[in-house]
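Visitor: okay, here's the prediction I keep looking at, along with the sequence it came from:
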Amino acid sequence: MYLALLLPAVLQCSAIGALPADDQPAALKRALEDLAAPTAIYVTGAGVARPFGAAAGLADPHTGRALTPNTPMRIASNTKTFTAATVLRLWEQGRIDLDAPVAPMLDPALVALLRADGYAVDKITVRQLLSHSAGLYDHGADSRYVEAALARPERVLERADQVRMATVWGDPAGAPGERFLYSDTGYVLLGDLIERLTGEPLAAAVRRELRLGERGLGATWWEIAEPPPGGAEPRARQFLGEVDATDIHASFDLYGGGGLVMSPRDLAVFMADLFEGRVFDRPETLEVMLARGAHEGADQYRIGMLVKEAEGREIYHHSGFWGTAAYYDRETRRSVAVATTRQQTFRTEARPLGESVLGVATPPCG
C-alpha cells in the first residue's frame, strides 16, 4: 500500500507521456495495476497515432465484473463542460446573449428564491453563471448536502430544491462579476435556462446541440432522462470512502452541474472533438469558451473549463465529484480521461496518473 501511494509521484517524475509512443500503453497498464483503487484511463486526440486505454480493478466488487475504459460512471461536474458547450452552441446560433441578465430567462420561481436571499438577479449575466463569477453560494460544496444524500439516498430532489438549499444555507458571496467562486447552483440555473430557451428537456437539448448521437459514444447518457445505449456496459459502482454510493438517487446531481453517465473512453473522445473543431460550427466559439474573464480568479476557470499551466503549456481540464477528470493539451493535441471508483484516491492516484500521460511533471517528486 505504501508503495502504491508513492507511485503517482514517481510516475510524475518520469511521466508516461514522455516515453516513446509505443511504450506508453504498456507503461500505463503496469501503473494502473499498481494502484490501490480501480481506475481506467483512455487516451486519444489528433496527436495520438493510435488511441489507447487501460484499466485495472473491479467495476463491481459484488459480481467480480472488471473495470474497462468503456465502463460508464457518473461523471458529476464533468457535465458542466457539456452544459457550457450547449449554451455556446445556442450563442453561435444567435439565440442567446452571453452578457444579458439571466432573470428574464429563468423560471420565475427560481428568480424569486434568489431575490429573497439578496441576490442582484437582474445584474447576473449568462457569462457570469458560465464562469462561476455570479457570486452564488454553492449548495453542492456544503457538507450538509452530501450528509443528507447519504442519510436518505432514495430522496428525489428537484431543481428548485437545490436552489432553495443554496439560499437557506448561504448568502451571496460577492457582487456579480466580482470574483471566481465555483458554484453548482449556477449550473443548475443554466440547465433551467437551456430548457426554457429550447423548449426541450435538458438531456434532449444537450444531445441535439452537441450531436452526441453522431460521435460514436456508446456509453453515454443522461441518467434517468435517457435510457443507456444498447450494448453499454452496466454502470460501475462508485464509493465515498467505504460507503457504496452507487444507488444515491440521480437527482442528487442531475440538472446541469452534473447528470451525465459516461465512460472514460467517451469522455476523452468528446474532449478531443471539442478542441479539434468538431463540436462548434465556428472556430471562434471555442476561443470564447477559453477566453479569460476580467473578474478576480479568472485565471483558474474559463467557461465550463478549468485551466492550469504546466511545463510551459496550458492544460484545459475538468473533474467530477465521484473521481473523474478529462484533459486536453492543445500543444500535443492529446486528450486524456481518467476515472476511479473510489473518490478518496482521486487526488492521490487517478489524477496524478492521468496528468503523467500528458507528460506533465508536477513537483514535488519523491
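Guide: Here it is on my side, so go on. The structure displayed is predicted, hence computed values, not measured ones.
Visitor: rest of the way, CA atoms for contacts and neighbours
Guide: OK.
Visitor: how about the contacts made by the residue most central in space within the chain?
Guide: Closest residue to the average C-alpha location of the chain: residue 78 at 0.9 Å, with C-alpha atoms, centre = their mean. By C-alpha atoms under 8 Å, 6 or more residues apart in numbering, residue 78 lies in contact with 258, 318-320, 324-326.
Visitor: equivalent analysis for residue 186, please.
Guide: Residues counted as contacts of residue 186 (C-alpha under 8 Å, 6+ apart) are 129-130, 132, 134, 136, 138, 257.
Visitor: ok, 7 Å please
Guide: 129, 132, 136 (C-alpha atoms under 7 Å, 6 or more residues apart in numbering).
Visitor: sec struct for the last one, please.
Guide: Following DSSP: H, G, I helix; E, B strand; the rest coil, we place residue 136 in the coil state.
Visitor: that one contacts residue 183, correct?
Guide: Yes: here residue 136 reaches residue 183: they are 6.2 Å apart, a contact under C-alpha atoms under 7 Å.
Visitor: okay, one more to line up with it:
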Amino acid sequence: MRGCIHTETRRGEMIFRTQWPAASVVAAPSGVSTAACFAVGDHSNQATLLQLKAQTLVADLVGADAAPGAAAYIIAPKFGMEAGMVAGVTERAGREPLTIERPIRISSVTKPFVAAAIWRVWEMGKIDLDQSIGSYLTSAHVMILTGGGYDVKTITVRHLLSHTAGLVDVFHTNAFTQMLPKLMTGQVKHRFTLEEQLKMAMEGGPRFTPGEAFEYSDTGYLLLAAILEKATGKSMAAATRELVGFDRLGLGNTWWEVLEAEPRGVLARAHQYEYVCGWDSYDEDPPHDLFGGGGMVSTPKDLARFFYALFHEEVFEKPETIHVMVSVDKTATPRKQNDSVYGHGPQIHKVGDLTVYAHGGWWGLDVGYVPELDMAVSVIGLRRDIRPRYTAAFDAIILEAAHLQAKP
C-alpha cells in the first residue's frame, strides 16, 4: 500500500446580492465540461480576465491532470467580483456535472473553524490562552494524557492552536495507519470516539517539550474540541456552528458530518478519490476525522465566504482577535526550512511577495485570504493524489489577481 498513508502538505459576509446570470461556458480541453458563474461591478475587465484565468486552471485540473472534477471560488471586491468556476463531474464514472454548490469533505480545513470557535470563547473570557489545558479538560481526558506521559500543567491552549504542544499526531500512529486501508475501502466500518482517538495518540509519548518546536498534530485539535465542549456545555458541532455564526454568514451548505443533521435541501456530496490507493470517500463511512481535526462538509463557495468573513470582523467581536489568531509563536528550536509557518488556526503562506492566510485539506483543497488583494479564494479537486496541482492552481489565481491589480 505504498503512498497510501495519512500524510498532508500543510497549507491551515461580503456577499454580492446579485442574481447570478445563466452559467457561461468557457473554452476548455475537448471532452471537459466547464461552467462559470460570476457577478461583476465597475472593474468588469479585470474580473473577466481573472475569471477566465481561474476557469482555465480549473479546466486543466480535469483535462490535463485527470481529476474527475474541480472547482474554484473567488471573492474579490476590488475587482467588483464574486465568481465560481467549475469543471468535470461529481463522480468518476458518472455524468452529472460538478457545481459550485456541491459539498465535499473538507478534512483539515475544519481546523480554522474550530480555532475560530475557540477564539470566540476566549473573547467571552471563558478561557485563557496561556493557562494549562488541565483547567479546561475533563478529569478523564487529563488522565489519558497523564497516562501517556504528558504533563498537562506545561501544555497551554496556545500550544494546541499553534501545533507546538509536542503531541503525537493520532493519524500518524502505527495503530491508526494499520487500520486506514480497511477504513478507506469500507472493509471496516468504525465510528471512533474522541476518547478512543486520544488514547491512540498516546503511542510513543511526547514528541518534545511544549513550546520547543513546531510539529503539526491533529491530536491538538481533538483536545481543542474537548475544551470547546466543556467551556460551552454544548457539543463541539453545536458550539462551532453557534460561535462562528454559520447561519448568520450564510453558510447553508456547511455542516458536521455524522455529528449534526444534514441541512435540508443540500446536494449529495461529490465523490473524492485517491487513485493510487483505489479509495473513494463514499467507501469510508463514517469518516475517521470527526473531532476537530476534520469532520466537516462544505462547498467552495461557503469556504471562501467563511475566510472572507473571518478577516472582515464578521466572526469576532474584537478587531484585535484576528491579528492574534494569525500571529506566529517563536519556538526554542528554529523551524526547519520546509516547516509550515502556522499561526493559531490558519497557516501563513507566501505566494510571491504576498501573504496568504490559508489552510489545506487532506482530500485535496486549499482556501485562503489575501489581505493585499482583499480576496478570498478556494480551490478543490476530486482526486487527492494530485493535490500539489490544486495548490499550484490556488497560487496561480492569486498571482494573476496581483498582476491585474498592478496594471495601471
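Guide: Thanks, I have the structure now. Since the model is a prediction, treat every value here as computed from it, not as a measurement.
Visitor: tm score of chain vs chain?
Guide: After superposition, the two chains reach a TM-score of 0.88 (TM-score structural alignment, normalised by the length of the first structure), with 342 aligned residues with a C-alpha RMSD of 2.0 Å.
Visitor: if we can go back for a sec, looking at residue 136 and residue 183 of the first structure, which is more packed in?
Guide: residue 136 (29 against 23; other C-alpha atoms under 10 Å).
Visitor: that one matches what in the second structure?
Guide: Using TM-score structural alignment, the partner of residue 136 of the first structure in the second structure is residue 167.
Visitor: looks like its match contacts residue 210 (just checking).
Guide: No: contact between residue 167 of the second structure and residue 210 fails when scored by C-alpha under 7 Å: they sit 8.5 Å apart.
Visitor: residue boundaries of the strands in the stretch 51-200 of the first structure?
Guide: Taking DSSP state E, counting those that start in this stretch, the strands of the stretch 51-200 of the first structure run over residues 52-56, 58-60, 65-66, 73-74.
Visitor: which residues in the second structure does the third one align to?
Guide: Same thing as strand 65-66 of the first structure. Counting by TM-score structural alignment, strand 65-66 of the first structure lines up with residues 96-97 of the second structure.
Visitor: what's the answer for stretch 173-181 of the first structure, then?
Guide: With TM-score structural alignment applied, stretch 173-181 of the first structure matches the range 207-215 in the second structure.
Visitor: please compute how far the matching stretch lies from its chain's middle.
Guide: On the basis of C-alpha atoms, centre = their mean, to the nearest Å, stretch 207-215 of the second structure sits 23 Å off its chain's mean C-alpha point.
Visitor: got the end-to-end distance for it?
Guide: Across stretch 207-215 of the second structure, the terminal residues are separated by 9 Å (C-alpha to C-alpha, to the nearest Å).
Visitor: now stretch 62-80 of the first structure
Guide: 31 Å.
Visitor: list the buried ones in that stretch?
Guide: For stretch 62-80 of the first structure, a neighbour-count test (16 or more other C-alpha atoms under 10 Å) marks 67-80 as buried.
Visitor: same check on stretch 313-333 of the second structure?
Guide: Along stretch 313-333 of the second structure, these residues count as buried under the neighbour rule (16+ other C-alpha under 10 Å): 314-316, 321-322, 325-327, 329.
Visitor: check contacts around the aligned partner of residue 145 of the second structure in the first structure.
Guide: Using TM-score structural alignment, the equivalent of residue 145 of the second structure in the first structure is residue 114. Neighbour list for residue 114 of the first structure: 121, 167 [criterion: C-alpha under 7 Å, 6+ apart].
Visitor: residue 114 of the first structure and residue 176 of the first structure: what is the separation?
Guide: Taken as C-alpha to C-alpha, the span from residue 114 of the first structure to residue 176 of the first structure is 13 Å.
Visitor: likewise for residue 259 of the first structure?
Guide: Distance of residue 259 of the first structure to residue 176 of the first structure, computed by C-alpha to C-alpha: 26 Å.
Visitor: so those two - more neighbours on which side?
Guide: residue 259 (27 against 23).
Visitor: which residue in the second structure aligns with that one?
Guide: By TM-score structural alignment, residue 259 of the first structure lines up with residue 295.
Visitor: if anything else comes up later, I'll come back, but that's it for now.
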